[in-house]
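S.K.: Provided below are the primary sequence and the corresponding predicted coordinates.
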Amino acid sequence: MAQEIIQTEYSEIMQKSYIDYAMSVIVARALPDVRDGLKPVQRRTLYDMYELGTRYDKPYRKSARIVGDTMGKFHPHGDSSIYGALVVMAQDFKMGLPLVDGHGNFGSIEGDGAAAMRYTEARLQKMTQEVFLADLDRNVVDFVPNFDETEKEPVVLPARIPNLLVNGSEGIAVGMATSIPPHNLGEVIDATIALIRDQNLSDDKLMDIVQGPDFPTGGIVVNQDELAEIYRTGTGKIRIRGKVEVEKIPRTERQRLVVTQIPYTMIGMGIGKFLNDCAALADSRLGSEIADISNQSSKEGIRIVLDLRKGADPSYIEKLLYKKTRLEDTFGVNMLAVADGRPETLSLRRILEAHIDFQFDIATRKYTSLLKSEEKKKDIQEGLIRAVDVIDLIIEILRGSKDRKMARDCLVTGNTEGIRFKTVKSQKAASKLHFTETQADAILEMKLYRLIGLELDSLQADYDQTLKNIAAYTDILNSYDSMANVIISELLSFKKAYARPRRTVITNAGAVVIEEKKAEAYPCVFLMDRFGYARTVDEPVYEKNREAADSENRIVLHTMSDAKLCIYTDIGRQHILKVEDVPHGKFRDKGTPIDNLCNYDSKDELYIDVIPLSNIVNMRLIFVTEGGFVKQVEGSEFDVAKKTVAATKLDEGDRLLSVHLAHFQTTMVLHTANQYLLRMNEDDIPLQKKNARGVRGIQLGEADRVENVWYLEEGAPTEAVIEEKTVALNRLKISQRGAKGTKLRK
């Protein structure tokens, strides 16, 4: 047999394969269908339970049996995904309307997992049977072969409520994810009915009905004004808080905070994380008013208790919990679902419209099926009524026929050949019979008790009822209003049976602002050694070790514990460092690298000075670069919120050499590598912005640069040793800024 080699690009094969895989995951596994709001694994599990007979009024079945049957018939993707879906559908703290009635350990809101499937049992909820699985025998949805074509499964369940909104959905596909919050059944049904009655209903009117999400865990949605845009676009972020109540501790003057509802996002291990965060707050300065924490949650609901110390402010601690823990969290909304066979981000209106279209399609198929059944029944009933009028003739035909076929042919076509009649008159009458085949079969199967008088009356009453049904079904199929009324009637019955009051409160609340209670500031000494390790010590500790501290550290700075320090580096940057962030301890503690305390990078820059911000704000700073440029800058320019800013502009190859607080009526001396000295007045240095390069302070020769700067302040040293020669700096001639300076004589 000849073989054909097909040459193709490898990348094209990979692209097609990946797209096929991605679409398979998106449509067949991860995303719900907008019509019934179910993922394939959920749909198949519910249908299998229906087929197994695990109805709400039947005994529970082992979960392992349900999982195995579902996997063997409909969902060959492993038992864990099926059991996981079964468990979630039974958890009332995750589902707005649980679809499965679980018996046994199906997990808890605190993150405890469900027991193994061999230990738990399940059956369908009554609601699931009535709302999701009713009328499957009336051709209301399409059926397709299962994976091995040995069974048939529904493409979608005939859900009568917008389940995508009621129960929400979460799933991660390839390159996309869905996150739809649960909503209140009563509100969703009311919105559906309103949209059926008025297809041009505005989005604002819809939002008046569907106020927002209704989480099973309750909570408080605090960004109501943003919900309209979220539901219009299908994406956004919902801010939700837990509910906190204040109680008085009996027989004491103390109070406690009790968390009775949690954000939906805290379900599971989030509660344990919240308790740990509360404990961390209690150990910190911010939450020192928290005396004790206990989790008293039970089957009755959430109850997390925080006992407060005497005189504590409950309002402050409540704000602290919202700000520092997940008691206020964000639920990301992305209403992505499969619509018309492809993934689509849907608005609230689009979801409701898709559901309404689906309901009309279900109703059309249902009443078409019912109409056909009633018309068939009408045909049979008409035949039986006619047969009763000529029952003696029919009995004579039956007695004179050799077999059923002969009698049936006579009833349908009037063929009397081979049939023995008592009289010619009977034969002629029989030849005029023309029943339909369906009527003939019904006559041949009719029981003699139907000839009783009362039974004849019942037959006529049934026939009259059938005519009424046909008229009603025809009207429903031919009239939008009639079909709409039927759908609305069903929705109202479901609302009456299964709706519950709203649990989640919808409101507006601004961001939590905490006025942190600052600890009283105290004097301390900032120490940084030549390796860049920083720490603070109390002033008495420094005084006791003054000699060692001064000799071992490059920077020794007296400051306050609540102060900010400005670190200036040779590449022209300013880093802000809070003293409270610097480790405080004993004198011989090693400290922490300055790199870890601020944005300073010891690999790329070298610090040249550290100055308290409080000293800078109302003063001026003098900048001197190796290239001989100088300037003065108002200190207020450096009081900024950013931790790192550019302190000055530098030419390429130039570096910042000195930053110093200006003292008017004093002089400064610049010393260059070629041994030139220039003394000038600080007043001669112009005031400029921090992003300016500065002006020339000294005229440099080729390859020369400024090496040292001395500021001749009152009480400061006036002599310097340069190349083993002592120079009296205060005797140098004061020159103009920008001069060449005086050459140091050897």
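M.R.: Sure, I can see it. Numbering: from 1, shown residues only.
S.K.: going forward, measure contacts between C-alpha atoms and count neighbours the same way
M.R.: Fine.
S.K.: what residues does the helix or strand where Q42 lies touch?
M.R.: If you go by DSSP states H and E, Q42 is part of helix 40-52. Contacts to helix 40-52, defined as C-alpha atoms under 8 Å, 6 or more residues apart in numbering, come from residues 28-29, 32, 55, 66-67, 69-70, 74-75, 81-82, 85-86, 123-124, 129, 133, 153, 156-157.
S.K.: just the buried ones among these, please.
M.R.: In the contacts of helix 40-52, burial by neighbour count holds for 29, 32, 55, 66-67, 69-70, 74-75, 82, 85-86, 123-124, 129, 133, 153, 156-157, counting by 16 or more other C-alpha atoms under 10 Å.
S.K.: alongside the first one, take a look at this:
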Amino acid sequence: MTDESALEGEYLPLKTFAEKAYLDYSMYVVLDRALPHIGDGLKPVQRRITYAMSELGLSAASKHKKSARTVGDVIGKFHPHGDSACYEAMVIMAQPFTYRYPIVDGQGNWGSPDDPKSFAAMRYTESRLAPYAATLLAEIDQGTVEWVPNFDGTLTEPRVLPARLPNVLLNGGSGIAVGMATDVPPHNLREVVAAARHLLDKPKAQLDDLLALMPAPDFPTGCDIVSSSDELRAIYETGNGQVRVRAVFERDGQDLIVTALPHQVSGAKILEQIAAQMRAKKLPMVDDLRDESDHESPCRLVISPRSNRVDVDALIAHLCATTDLEKTIRVNLNMIGLDGRPRVRGLVEILSEWLVFRRQTVRRRLEHRLGKVEDRLHILEGLLVAYLNIDEVIRIIRTEESPKPVMMDRFGISEIQAEAILNLRLRHLMRLEEMKIRGEQDELEAERKWLSGVLGSESKMTALIRKELAADAEKYGDARRCAIEARPPARALSESDLLPAEPITVVLSELGWIRAAKGHAVEADALNFKAGDGYLCDVPGRSNQPLIVLDSTGRSYQLAAHKLPSARGQGEPLSGKLNPPAGARFVGLILGDATQRVLLGSNAGYGFVTKMADLESRNKSGKAVLTVPKGSQVLAPLPLVAQAQWLCVVASTGRMLAFPLEELPELTRGKGNKLMSLKKGETLVGWAALAPGQQLRIESGARHIGLRVVDVEATYLGKRAQRGALLPRGFQRVQNVLAVDA
């Protein structure tokens, strides 16, 4: 039989119970674990650690005590969670490379910038509060805080510490709650105080006014902040964004020295990232890498370039783009406000709300002190009555069974005053004590007048807060560590820039076999070719430059010159690397930089100037660049030197025309413009670009002639698309035209 009493209780649908349970958990994580309070800038565990250490007497002037003792007090009295999590929170508060102004002063191994979690166990380390902690605790016993029961109701703890400074901005912090997170970067104390004082004086101050005083975060590691002013302003306006930070570089002779790293970046990790690139041969301009960090120089990473010709600025940009030498730090100014609700706030709102908190705290402190002063004055008035009537007081005490009510009735004093008189010691019943009482009365009356004046005047209250902020800034502040220098995001070097720039000569055969020989002094036509194959063309350049191949249909293809097979063999067929149209053959090569100008054309007498960048294509099928008239053939491409002024074109009938190169437009693709007027059956057989100081060499069989610039100008110079003039007798069948140094 079922026991009905066992089934009694509250029944809820699982959906309702789960929603309520998860909501309760979420609110607990948000309000009592992950987010800082705007008043003291601390999460609950940090607040409890700080308060427990003050209760243990671990002030900055005391001796260090075992960290395990503090952690035991915290988790036993205020924070019923794991000891390891509590100790880790305490470690973070003690690390000078994590906190801009550490709250805990640690002794022992508290971790290092390379490995912040390498701290020793709490049974080995010792700790006490740092001097800065006084800004959080100095006023805790002056009636400034609201006391709430601890987790088991046996003790009380402060809801929020009476911070004298906006610690929420000074030390910052990060945390992940349920459905929200916070990432507040640290700031410079003097700058934040300057902004707070400005806002005190001008409550309607705009964001730009505050940013003139505190323009950016200030990280403890002293890196460079490279975000633009617009980016920083957007962060402080919305409470969200990212700050770009970069390592600090110095030059020591030829070496590059890293003297400061971005916040929470390990030097060991940086060395590992750079070394990985060196092992992969992706950093040929770096010769050596070493860590010279020591006690005097906590961060000194040495990067030695391979030579003094290395572009150091480009190297720095590449390292910043490919390693953590430059990183973005997320900013999310989410915190619990005075209304007990979490919200993302902008800078003006944060400082304004904190000043409201500070004003409330100072008012509570002054009211508490005023109450103490008035209580003491009340007692002093009673003591003065006793001294003025000392004989009567003594008689009442000696003769009356209940002297207190008799004195209250006889002298018209209160019960508190009567109790104070009864507690007097005999040695205080002397004339000197009356003088001390009157002196103390005068001092306390002056203090009461001052306290009442400040409490009754908002301007005086503002002046007091302003003065106290200035005093704390002078005592605990320091200079900014992070320089602010706006720079664009770092960009990595391209693959070609990272390759060694070795001189090479690329050779192409008639059947489309390609290879590369080291150096430029290569007799390409004397190389060994396969049976039935022969030399077609060669082009000098460097191994880090892109190689363009042109085929007989006017398509261009791109290859990596450094990946070509060696000229010691017979090379490899281009058909295995590229996918040209059926029946197409390769007719020429171009090797140079992206800005290299090239002349393309066909023997039909048309051509145009283009750039290497317009010929590049990652597609194996190439890129259609030159439109070839039906029945015509593509001429070998002609690289143009920067000084070239005249273009000389030669027809198959022995006619030559020279015209200014500037008459030929620059195109990206197409048929081109008419170079020379040709009759039916005529074709172009060669061309050359002539520069001052060069001469034109024309070859016909075993014969050749050299024409100087003045000779070309005198006989063959004309306008584009003209017929030109006949070459000397014997040069009606020209095989080659080229420009050579005079």
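M.R.: All right, it came through fine. Model, not experiment: these values are computed from the prediction.
S.K.: TM value for the aligned chains?
M.R.: Scored against TM-score structural alignment, normalised by the length of the second structure, the superposed chains reach a TM-score of 0.70; 598 aligned residues with a C-alpha RMSD of 4.7 Å.
S.K.: matching residues in the second structure for the helix holding Q42 of the first structure?
M.R.: Counting by TM-score structural alignment, helix 40-52 of the first structure falls onto residues 44-56 of the second structure.
S.K.: do the same with stretch 500-509 of the first structure
M.R.: Under TM-score structural alignment, the counterpart of stretch 500-509 of the first structure in the second structure spans residues 478-487.
S.K.: just the strands from the stretch 51-200 of the first structure, written as ranges.
M.R.: Using DSSP state E, counting those that start in this stretch, the strands of the stretch 51-200 of the first structure run over residues 61-62, 100-103, 121-124, 143-145, 152-154, 169-172, 177-180.
S.K.: elements contacting the helix or strand hosting E231 of the second structure?
M.R.: If you go by DSSP H and E, E231 of the second structure is part of helix 229-238. Contacts defined by 3 or more C-alpha pairs under 8 Å, 6 or more residues apart in numbering; DSSP states H and E place helix 229-238 of the second structure against helix 207-211, strand 240-246, helix 347-388.
S.K.: give me the spatial nearest neighbour of I172 of the first structure, chain neighbours excluded.
M.R.: With sequence-adjacent residues excluded and distances taken as C-alpha to C-alpha, 6 or more residues apart in numbering, I172 of the first structure is closest to A30, at 6.0 Å.
S.K.: trace the one you found over to the second structure, please.
M.R.: Counting by TM-score structural alignment, A30 of the first structure lines up with A34 in the second structure.
S.K.: which residues touch that match?
M.R.: Per C-alpha under 8 Å, 6+ apart, neighbours of A34 of the second structure: K43, G175, I176, A177, A181.
S.K.: rerun at 7 Å
M.R.: Applying C-alpha atoms under 7 Å, 6 or more residues apart in numbering, one finds that A34 of the second structure lies in contact with K43, G175, I176, A177.
S.K.: next: K237 of the first structure.
M.R.: Contacts of K237 of the first structure by C-alpha under 7 Å, 6+ apart are T330, F331, G332, V333.
S.K.: could these be laid out in TSV, adding distance to R342 of the first structure and neighbour count?
M.R.: Shown next, in TSV, are these (distance: C-alpha to C-alpha, whole Å; neighbours: other C-alpha atoms under 10 Å):
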residue	distance to R342 of the first structure	neighbour count
T330	28	17
F331	25	17
G332	22	16
V333	19	20
